[in-house]
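# after the sequence you'll find the predicted model.
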Amino acid sequence: MSNKNFGFGTQIRKSPYFESTVKWGATGFSVYNHMYIPRDFGSPEQNFWNLIEKAILCDVAVERQVEITGRDAYKFTQLLTPRDLSKLAVGQCKYVLITNNEGGILNDPVLLRLAENHFWLSLADSDVLLWAQGVAVNSGLDVQIKEPDVSPLQLQGPTSGEIMIKLFGDDIKDLKYYWLKEYNLDGIPLIVSRTGWSSELGYEIYLRDGTKGNELYEKIMEAGKEYDLKPGHTSSIRRIEGGMLSYHADADINTNPFELGFDRLVNLDNDNNFIGKEALKKIKDKGIIRKQVGLEIDCKPLSGPNTTFWELKKNNMNIGKVTSAVYSPRLKKNIALAMVSVEQSKIGNEFQVTTNEGTFDCIVVEKPFYDPKKKIVSS
């Protein structure tokens, strides 16, 4: 879709920020969680520099929330994830995996705990609302599960903190990484968290009244004017640099947490009851046969992110696939996330990748590719 006559229907929803994103220059959209998401504000490389040098505002209303409430809300939420939630405080967030009975990953949301028995799962692109409602039916637990009127924006980049101070005052400086606070901004009800899909300093601003979407977007853009805030979209370049997953690309229902190196998100040595526990125990005991790695691809700068999986071969044998690839103008390298056979996953291993531009050499390297200890985002 490349012009303002997008021809949207009613079966796919628009964001509460839709009009503002079009006004601010969105020229292309894709679909995520049954909703349109702006994916084009011009050059992806310029969007990347805007993000890492100043700040960008991204409409991520497509990160729909699954709201879990009721007397057994904590117990039910723990049932959905292998990550131990026993130390999750009210006001805290955690990155979690949702697994099925075979240990496959259904989603990798951020979990927010708003109150003792009030949780949100802030979703990647899959139908976890239906999954959770289905699990609840025969769970015997007292829970209510719905999608609330909640739509996030992401304000990300090094000057995002200054913009947030201008909007919310100095006490926003006390908001710690992966914590949340409730705010009312001139009559607009919000939850603000120190999270985001960028590996940069940033915030997610969860609007709790969809009628005020454009008002909120414009208010943030106005506050950011003196800091050269730009409208933007989540950066494939930066998220791959940071080794962050894109669901359906780097993980799916047939991927288990151990293949991704997510052992820390799977807590098997306790009494927690969660879906997929027995399967994950067996997978851990047996060992994995493939593993996610980082790659550098030796060719001229890629023209854009890959739109198909690229085959990896060694000695003419298929040993895996590239799941996400992009040229990093900062690192001046083509970088990629790939799933390869375990025996080929060692740092320094070399093989060939077939892209839409030819076949090239590549080498396994450490990931994340930039700021591996995440000092930027957590500072």
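Alright, I've got the coordinates.
# make it CA atoms for all contacts and neighbour counts henceforth
Will do.
# what about Ile297, distance to Gly42?
25 Å (Cα to Cα, to the nearest Å).
# which one's more surrounded, the two?
Ranked by neighbour count (other Cα atoms under 10 Å), Ile297 and Gly42 place Ile297 first, with 25 against 14.
# hmm, that one is touching Val364, no?
No. Contact criterion Cα atoms under 8 Å: Ile297 and Val364 do not qualify, at 9.2 Å.
# ranges for the strands of the stretch 101-250 of the chain?
105-107, 110-115, 118-122, 144-146, 151-156, 180-185, 188-193, 202-207, 230-232 (DSSP state E, counting those that start in this stretch).
# presented hereafter is structure B, for comparison with structure A:
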Amino acid sequence: MSNPNHPSVDQSDRVVPYNLRQSGRTPVEMLISTRVRKSPFWHLSHEAGCWRATVYNRIYHPRGYIRPEDGGAMVEYEALVNRVTMWNVAVERQIRVKGPDAEAFTDYVITRDATKIEPGNGKYAILCNEKGGVLNDPVLLRLAEDEFWFSISDSDLLLWLQGVNVSKKYDVIIDEIDVCPVQIQGPLSEDLMAKLAGEELREIPYYGLMETNIGGADVVISQTGFTGEKGYEIYVRDAHENAELVWNSVLEAGEEFGLMVIAPAHHRRIAAGILSWGQDLDHETSPFQVNLSYQVPRNKEADYIGKEELERQRAVIDAGDFPFKMRMVGLTLGGKEITDYAPDFWLIADTDGNDMGYVTSPWWSPELNTNIALGWVPWTSSEVGTKLQVRLPDEFSETSGVAVDGEVVDIPFRKSVTPNIREVKKEEGLDYAE
């Protein structure tokens, strides 16, 4: 009999398997203490109604403002897709690489070509280890010829970058800076941001940057986000001094647009096929196992960490094979409407009932009128149209103890308002981006 922590799902691609025990919503209260950092927006989030949080990058991360009895996360979703929302995303710690060798160092640690990022622009990037595992997937901002900011996802990228340079000795300073972002997302985000920053904001291209002042505080604005909707991020300089100035300015300006403070919209990012590091992938995941293969360029001549192994993996795939047992796919599935975060990696079975994979990110899609999810299945069962079953907890199952039907589908689940580079390159018939 298999161990419930590690059932009969083939995780031989991994050194440390995911814990697949189905323990449910364990009734444990989060301890608030000095062990975890409070961002300069934390008290403002609490004032705005934040009632639950998690930890991300060792910082408290708001994950709910509207309580379940008042409609919960789907009320926040409606505000995002119909109006405009503000998110506390100070957990996106800003790691600065600055100095004469900033471009060369950055080009060595990311898979894409840093030399093609002009000052005042950014890119979505990944950094890999020598085995090709994805260490982080930051938004990378180039403030100047000699200055890059890594707006990081949930891993200790600062320590990795500093460690790399111990032996490489590039002429750069690598440190965390006192800059914290908020996201402004939704169809009315451009109008709100133009009110805050001036009409010239409307000229910022996707992944373009603008330096300005909001509420008396110096900020950097990028047209980026975690949703697939129109959106921006405001990076507040000297954030521990200026957080309230910017936050309150956004609240005041946002009144006429029906602004709502919400938690990061995982329901919308799933529909857009946007991954969450630590939930959908980690340092043992190759970009070729998930929808990040386009991040491995075919024409980058310069060396970078992981290049040899990633090019080996691509050669195997180009030859018609797949060098891994498991692959991430998009899923549609039955059951009751999944309108909250999953407490476990729910098991996926084949149509004969044999467990073979697990769900990482599920949610209800009102637009598609179905539950959608990202999940891991064997490569041999990853073709679009493959039928399968998902073992949902009683909270969401149609019949207690009976798995619901599911199907492998293409990602994204629906077209983004602001298509990301993956979607753009797919439309162009390319499988990589520079």
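In hand now; what should we look at? Worth saying up front: this structure is predicted, and the values here are computed from it rather than measured.
# TM-score for the pair, please.
Once superposed, the chains reach a TM-score of 0.94 (TM-score structural alignment, normalised by the length of the first structure), with 374 aligned residues with a Cα RMSD of 1.9 Å.
# which of the strands of the stretch 101-250 of the first structure sits most buried?
strand 151-156 (a mean of 28; mean count of other Cα atoms under 10 Å).
# where in the second structure does that one fall?
Mapping strand 151-156 of the first structure onto the second structure (TM-score structural alignment) gives residues 180-185.
# what's the mean deviation for the matching stretch versus the first structure?
Taking mean Cα distance after the TM-score superposition for the first structure, the mean distance separating stretch 180-185 of the second structure from the aligned residues in the first structure is 0.3 Å.
# so how far is that stretch off the chain centroid?
14 Å (Cα atoms, centre = their mean, to the nearest Å).
# swap in stretch 97-113 of the first structure?
Using Cα atoms, centre = their mean, the offset of stretch 97-113 of the first structure from its chain centre is 13 Å.
# now it: which residue numbers in the second structure?
Going by TM-score structural alignment, stretch 97-113 of the first structure sits over residues 126-142 in the second structure.
# just stretch 270-282 of the first structure next, same as before
With TM-score structural alignment as the criterion, stretch 270-282 of the first structure aligns to 300-312.
# and the matching stretch, what's buried?
By 16 or more other Cα atoms under 10 Å, the buried positions in stretch 300-312 of the second structure come out as 304-307, 309-310.
# show me where the first structure has helices.
18-23, 44-53, 73-80, 128-137, 160-168, 213-223, 236-241, 277-286, 375-378 (DSSP state H).
# the first one maps to which residues in the second structure?
When the second structure is aligned by TM-score structural alignment, the counterpart of helix 18-23 of the first structure is residues 42-47.
# surely Gln389 of the second structure and Val377 touch.
No. Between Gln389 of the second structure and Val377 there is no contact under Cα under 8 Å: 11.3 Å.
# what is in contact with these two at once?
When contacts are counted by Cα atoms under 8 Å, 6 or more residues apart in numbering, the set common to Gln389 of the second structure and Val377 consists of Ile348.
# returning to that earlier point: and Trp24 of the first structure, which of the strands of the stretch 101-250 of the first structure is closest to it?
strand 230-232 (6.6 Å; Cα to Cα).
# check which helices and strands the closest one is in contact with.
Judged by 3 or more Cα pairs under 8 Å, 6 or more residues apart in numbering; DSSP states H and E, strand 230-232 of the first structure is in contact with strand 56-59.
# so where is the strand it packs on in the second structure?
By TM-score structural alignment, strand 56-59 of the first structure lines up with residues 85-88 in the second structure.
# check the offset of the matching stretch from the chain's centre.
15 Å.
# leaving out sequence neighbours, find the closest residue to Ile59 of the second structure.
Among residues not flanking Ile59 of the second structure along the chain, Arg37 sits closest, at 4.6 Å (Cα to Cα, 6 or more residues apart in numbering).
# correction: the previous question concerned Leu201 of the second structure.
Ala194 (5.6 Å).
# residue contacts, the one you found?
200-202.
# at 10 Å instead, please
Counting by Cα atoms under 10 Å, 6 or more residues apart in numbering, Ala194 of the second structure makes contact with 200-203.
# trace it over to the first structure, please.
Under TM-score structural alignment, Ala194 of the second structure pairs with Ile165 in the first structure.
# and the gap between that match and Glu200 of the first structure?
Counting by Cα to Cα - Ile165 of the first structure and Glu200 of the first structure are separated by 17 Å.
# the most centrally placed residue in the first structure and Leu57 of the first structure: what is the separation?
What sits nearest the mean C-alpha location of the first structure, by Cα atoms, centre = their mean, is Trp197, with 4.9 Å. Per Cα to Cα, Trp197 of the first structure is found 12 Å from Leu57 of the first structure.
# picking that back up, against Gln389 of the second structure, how distant is the residue nearest to Ile59 of the second structure?
Distance from Arg37 of the second structure to Gln389 of the second structure, by Cα to Cα: 40 Å.
# equivalent analysis for Ile421 of the second structure, please.
Distance, Ile421 of the second structure to Gln389 of the second structure, by Cα to Cα: 32 Å.
# okay, the helices of the first structure, which one's buried deepest?
helix 236-241 (a mean of 25).
# tell me the helices and strands packed up against that helix.
helix 44-53, strand 317-328, strand 333-341 (3 or more Cα pairs under 10 Å, 6 or more residues apart in numbering; DSSP states H and E).
# the closest residue to Leu111 of the first structure other than its chain neighbours and Asp72 of the first structure: what is the separation?
Spatially, and ignoring its direct neighbours in sequence, Leu111 of the first structure is nearest to Leu121 (4.7 Å; Cα to Cα, 6+ apart). Per Cα to Cα, Leu121 of the first structure is found 16 Å from Asp72 of the first structure.
# and if you look at Val135 of the first structure?
Applying Cα to Cα to Val135 of the first structure and Asp72 of the first structure gives a distance of 13 Å.
# just Asp285 of the first structure next, same as before
The value you get for Asp285 of the first structure to Asp72 of the first structure, if Cα to Cα is used, is 32 Å.
# same thing with Gly9 of the first structure?
Separation of Gly9 of the first structure from Asp72 of the first structure (Cα to Cα): 38 Å.
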